[in-house]
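Peer 1: Sequence and predicted model, in that order:
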Amino acid sequence: MFAAGPIITMLGDTMVPEATEHAGRLVGLFIVAGFTLAFLLSHAA
């Protein structure tokens, strides 16, 4: 569980610039929405 934060940071650091290059700035909104949904679902149980 403690490694999740660094792994998410590493993936975001490497994948977000490439994603915004191909899909535009809307990618940021979807990333935030996805992390928010994952956070809410993990704390709902």
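Peer 2: The structure has been received and is ready for your questions.
Peer 1: going forward, measure contacts between C-alpha atoms and count neighbours the same way
Peer 2: Fine.
Peer 1: right, and the helix or strand after the helix or strand hosting residue 17?
Peer 2: Residue 17 belongs to helix 4-23 when assigned by DSSP states H and E. Once the chain leaves helix 4-23, the next helix or strand it forms, by DSSP H and E, is helix 26-44.
Peer 1: Put this next to the first one:
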Amino acid sequence: MAIARILADPKISAALRAAASEVIDGTPEEVRYFLETGQYEVGR
């Protein structure tokens, strides 16, 4: 659900959109890492 909210934001960068799209079908651990750390490493 949180990743869907990120993807719904039209102002996010192409890199963040690509990373979120890739991880949305990932394991729970991958999703958790992305939400806690990864999204900030990629940048908005």
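Peer 2: Cool, got the structure. Small disclaimer: the values here were computed from a predicted structure and weren't measured.
Peer 1: After superposition, what is the TM-score?
Peer 2: Comparing the two superposed chains by TM-score structural alignment, normalised by the length of the second structure, the resulting TM-score equals 0.32, with 30 aligned residues with a Cα RMSD of 2.8 Å.
Peer 1: so how far is the helix holding residue 17 of the first structure off the chain centroid?
Peer 2: Chain-centre distance of helix 4-23 of the first structure: 7 Å, with Cα atoms, centre = their mean, to the nearest Å.
Peer 1: cool, stretch 32-45 of the first structure as well?
Peer 2: On Cα atoms, centre = their mean, the centre of stretch 32-45 of the first structure falls 11 Å from that of its chain.
Peer 1: same deal with stretch 8-26 of the first structure?
Peer 2: Its chain's C-alpha centre lies 9 Å from the corresponding centre of stretch 8-26 of the first structure when counted by Cα atoms, centre = their mean.
Peer 1: on that earlier part again, contacts for the helix holding residue 17 of the first structure, please.
Peer 2: Residues outside helix 4-23 of the first structure that contact it (Cα atoms under 8 Å, 6 or more residues apart in numbering): 26-28.
Peer 1: out of the residues you listed, which are buried?
Peer 2: For the contacts of helix 4-23 of the first structure, a burial check counting by 16 or more other Cα atoms under 10 Å picks out residue 27.
Peer 1: May I see the contacts of helix 4-23 of the first structure arranged in JSON lines, with distance to residue 11 of the first structure as well?
Peer 2: As requested, the contacts of helix 4-23 of the first structure are exported to JSON lines (distance: Cα to Cα, whole Å):
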{"residue": "26", "distance to residue 11 of the first structure": "18"}
{"residue": "27", "distance to residue 11 of the first structure": "14"}
{"residue": "28", "distance to residue 11 of the first structure": "14"}
